[in-house]
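Asks: predicted structure and sequence below. I'll ask about it afterward.
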Amino acid sequence: MKLKLKKQWTIRQTALQTFNTTLLRETDKLNEFKIALKNRFQALQNLLKEEETTIKNKWEEIKGALTSTCQELLSCKKHHHQE
């Protein structure tokens, strides 16, 4: 007698986030994403001009702005796991 075991998928915080970029094929969603991203980078640029920061800090700020915009406007990609 053979039994199939379900895989136990765990979500870790270090896992790579993939966003549903197929939503950007729609022009309305793409324009909304561009505007939101421009606004984030405008605010970020003003902040970085005031402070003296390192390259690493700048990269963290850019990465944070990009991922937070993607999280707000694009949903995470759903994984369809085989059972």
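Replies: Received the coordinates, thanks.
Asks: from here on, contacts and neighbour counts on C-alpha atoms
Replies: Noted.
Asks: need the longest helix for this protein.
Replies: Determined from DSSP state H, the single longest helix within the chain is helix 27-50.
Asks: that one: what's the following helix or strand?
Replies: On the C-terminal side of helix 27-50, the closest following helix or strand by DSSP states H and E is helix 55-73.
Asks: how far off helix 27-50 does that following helix point, in degrees?
Replies: Inter-element angle recorded for helix 55-73 and helix 27-50: 150 degrees (by axes from the mean of the first three to the mean of the last three C-alpha atoms, to 10 degrees).
Asks: show me what helix 55-73 is packed against.
Replies: helix 27-50 (3 or more C-alpha pairs under 8 Å, 6 or more residues apart in numbering; DSSP states H and E).
Asks: Ala43 is in contact with Ala65, correct?
Replies: No. With contacts defined as C-alpha atoms under 8 Å, Ala65 does not count as touching Ala43, sitting 9.9 Å away.
Asks: presented hereafter is structure B, for comparison with structure A:
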Amino acid sequence: MTREGTTMESKCKWIKEAITSTCHEVLGHNKHHYKERITVDALDNIQEKRNKEAAINTSQTKAETPKEQVGYTEGHKKAKRSIRTKKINMWKI
């Protein structure tokens, strides 16, 4: 114990909490850390791809599955293409 009656761990904990709260006040808290090259349109394409993947998983018959897979592959290609073009354009600047 130190002279004031507090332990070193409690002091470190207090300092860490003070720094963390100050950083959150100044910078704000980011829940998700997205890459800058991924735009909102690309995120929409990714979500569309996920929805199509869910449709494949919930298809009732084997006849429906190939139809859903075609839509999924198109959505997958679209999402990849949009991210790739944004990445290329970002590096050209």
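Replies: Received, thanks. Not measured: the values here are computed from a predicted model.
Asks: quick one: TM-score?
Replies: Structural agreement between the two chains, given as a TM-score (TM-score structural alignment, normalised by the length of the first structure), stands at 0.34; 49 aligned residues with a C-alpha RMSD of 3.6 Å.
Asks: buried set for the longest helix of the first structure?
Replies: With burial defined by 16 or more other C-alpha atoms under 10 Å, the residues of helix 27-50 of the first structure counted as buried are 33, 36-37, 40.
Asks: again with stretch 64-77 of the first structure
Replies: By neighbour count, and taking 16+ other C-alpha under 10 Å as the criterion, the buried residues in stretch 64-77 of the first structure are 65, 69-70, 73-74.
Asks: list just the nearest of those residues to Glu50 of the first structure.
Replies: Distance to Glu50 of the first structure across the buried residues of stretch 64-77 of the first structure (C-alpha to C-alpha) is lowest for Ala65, with 17.6 Å.
Asks: for that closest one, what are its contacts?
Replies: For Ala65 of the first structure, the set of contacting residues under the criterion of C-alpha atoms under 8 Å, 6 or more residues apart in numbering consists of 37, 40-41.
Asks: out of the residues you listed, who's nearest Trp59 of the first structure?
Replies: Scanning those for proximity to Trp59 of the first structure, where the rule is C-alpha to C-alpha, the winner is Phe41, at 12.1 Å.
Asks: so how far is Glu72 of the first structure from that closest one?
Replies: Relative to Glu72 of the first structure, Phe41 of the first structure is positioned 15 Å away (criterion: C-alpha to C-alpha, to the nearest Å).
Asks: got it, and Asp28 of the first structure?
Replies: Applying C-alpha to C-alpha, the value for Asp28 of the first structure to Glu72 of the first structure is 15 Å.
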